[in-house]
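Asker: below are the sequence and a predicted model; questions follow.
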Amino acid sequence: MTKKVNPQVDLMIIINTFVPCLFAFKYADDLPDELERVFDEWEDPQFLNDFFEEHESGISITIEEAIEKARSEAIFLRNKLVALAQANPNELNLLFKNLNNNEYTAKELSQQKARNRWLRLYAIKIDENNYVITGGAIKLDNQHYMKDYPHTNTELMKINKCRDYLKEQGVYDADSFQEIFF
């Protein structure tokens, strides 16, 4: 089920995903939602090859090994989401952590990340076990701050824009989110 909520905001749609209580932004009609987009990229050998060639200085293994590692991590992360969907979606809080490692408590509409070594899913925490995926990226070991690298800075700008959008729509918990978007 999808619903376009604000025609003045160019195609910011929120959709259900295959995991209960996990939603995703969709930024254009002709593109997949952000959860599917990042998994498509992480499973695409050509995308990964181009990425690791561009960031070869950030890996200590061959490009071929990095591609295999990223694809393996993507499968692990997707399987973890599938397991949560089938068993207990109320454990999403175990998967997502604060985006800022120095924050120890979640605040209203807090920025979150789910990670598996290099791979990151970025989300806004709506309420306990309710998240909206805003994007994702490969974050290599030598890339400490999101703002310092174009591909992660883009994701940082998206998560900030999405959080602002949710606030503008009056979202502050799961009830307000469901009332406004579904």
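Answerer: Here it is on my side, so go on. Residues are numbered from 1 along each chain as shown.
Asker: can we go C-alpha only for contacts and neighbour counts from here?
Answerer: Will do.
Asker: ok now the biggest helix by length in the chain, how far from the chain's centre?
Answerer: The longest helix of the chain (DSSP state H) is helix 63-86. Distance, stretch centre to chain centre, for helix 63-86: 14 Å (C-alpha atoms, centre = their mean, to the nearest Å).
Asker: which outside residues touch it?
Answerer: Helix 63-86 is contacted by residues 18-20, 39, 42-43, 45, 48-49, 52-53, 56, 59, 90-92, 116-119 when judged by C-alpha atoms under 8 Å, 6 or more residues apart in numbering.
Asker: please compare the first structure with the one that follows:
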Amino acid sequence: MKIDSIFGVIRGSLYSVKYENEDKDEFVRVFNEWSDVEFLGIFFDTHINDLQSGFYGNITPDEAIDITVDKSHELEDELLYTAEIGKTDDYDTLQILFKPLDNKEYRITEHQQTKAYGLEHKSWLRIYAIRISKNCFVVSGGAIKLTETMNEREHLRKELRKLEITKQYLIDNGLFDADNLENFITEQS
């Protein structure tokens, strides 16, 4: 899997990668999937044991579909709003939404792998991104996470690989801050 390009979702703050042989960038792909009732039906039927393992209570696939569609719109709106407002507000930035991928990490590092959760407690929605600065993140993908760790399911292991690929791409291209990321994207166009 190789990165084809990086797109500005909200120029100056929120970006998304597009992988070779894919029609859409990852931000668009994820939110399209989370709004697609047919896709979600297949996903929750396939992962019915994870869905009904007890962590999320006694929930049916149809209920999970409704929750996902509703909560994904809320998460998308919050990400877009915060990305925009964070350009002028030093306190309300994307860093509030994106947390280190490793729950045991408490300090910010360069090109940190991060995740943003759905806005509800116990949300299974995840957006994965690499941190460039407190209000500049590059989305590498996203998934529905119904298990305790990402190593338990192939679709989550794929997201881990995409995070690594995106991080290495940013490092290899010397993309360490929002300005040189924006210049790089402008040169790509």
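Answerer: Structure's in. What do you need? Keep in mind that this is a model prediction, so the values were computed, not measured.
Asker: now the TM-score, please.
Answerer: Scored against TM-score structural alignment, normalised by the length of the first structure, the superposed chains reach a TM-score of 0.87; 172 aligned residues with a C-alpha RMSD of 1.9 Å.
Asker: list only buried entries from the contacts of helix 63-86 of the first structure.
Answerer: Neighbour-count burial (16 or more other C-alpha atoms under 10 Å) is assigned, among the contacts of helix 63-86 of the first structure, to 19-20, 39, 42-43, 45, 48-49, 52, 92, 116, 118-119.
Asker: tell me the one among these nearest to residue 108 of the first structure.
Answerer: residue 92 (16.6 Å; C-alpha to C-alpha).
Asker: please pull up the equivalent of that closest one in the second structure.
Answerer: Counting by TM-score structural alignment, residue 92 of the first structure corresponds to residue 94 in the second structure.
Asker: residues contacting that match?
Answerer: Residue 94 of the second structure touches 79, 82-83, 86, 134-137, counting by C-alpha under 8 Å, 6+ apart.
Asker: repeat that with 6 Å
Answerer: For residue 94 of the second structure, the contact set (C-alpha atoms under 6 Å, 6 or more residues apart in numbering) comprises 82-83, 135.
Asker: narrow those to the ones also in contact in the first structure, please.
Answerer: Counting by both residues aligned by TM-score structural alignment, their matches' C-alpha atoms under 6 Å, the members of the contacts of residue 94 of the second structure that carry over to the first structure are residue 135.
Asker: ok, of the contacts of residue 94 of the second structure, which come out buried?
Answerer: 82-83, 135.
Asker: quick check: chain neighbours aside, which residue is closest to residue 44 of the second structure?
Answerer: Nearest residue to residue 44 of the second structure, sequence neighbours excluded (C-alpha to C-alpha, 6 or more residues apart in numbering): residue 61, at 5.4 Å.
Asker: can you show me the strands along the first structure?
Answerer: 2-4, 13-16, 22-26, 97-98, 110-116, 119-127, 130-138 (DSSP state E).
Asker: TSV please, covering those and showing distance to residue 180 of the first structure.
Answerer: TSV is the format used below for the strands of the first structure (distance: least, C-alpha to C-alpha, whole Å):
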stretch	distance to residue 180 of the first structure
strand 2-4	10
strand 13-16	11
strand 22-26	14
strand 97-98	25
strand 110-116	19
strand 119-127	13
strand 130-138	14
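Asker: who wins for proximity to residue 163 of the first structure among those strands?
Answerer: strand 119-127 (6.7 Å).
Asker: against the second structure, where does the closest one fall?
Answerer: The aligned range for strand 119-127 of the first structure is 125-133, by TM-score structural alignment.
Asker: quick one: average offset of the matching stretch versus the first structure, please.
Answerer: Taken against the first structure, stretch 125-133 of the second structure registers an average deviation of 0.5 Å after superposition, with mean C-alpha distance after the TM-score superposition for the first structure.
Asker: ok, and the closest non-adjacent residue to the residue nearest the centre of the second structure?
Answerer: In the second structure, the residue lying closest to the centroid (C-alpha atoms, centre = their mean) is residue 127, at 1.9 Å. Closest residue to residue 127 of the second structure in three dimensions, ignoring its sequence neighbours and counting by C-alpha to C-alpha, 6+ apart: residue 142, at 4.2 Å.
Asker: tell me the contacts of the alignment partner in the first structure of that neighbour?
Answerer: Using TM-score structural alignment, the partner of residue 142 of the second structure in the first structure is residue 136. Listed by C-alpha under 6 Å, 6+ apart, the contact set of residue 136 of the first structure reads 38, 120-122.
Asker: do you know how far residue 184 of the second structure is from residue 15 of the second structure?
Answerer: To residue 15 of the second structure, residue 184 of the second structure is 12 Å away according to C-alpha to C-alpha, to the nearest Å.
Asker: more neighbours: these two, which one.
Answerer: Taking other C-alpha atoms under 10 Å, residue 184 of the second structure and residue 15 do not tie; residue 15 has more neighbours (26 against 16).
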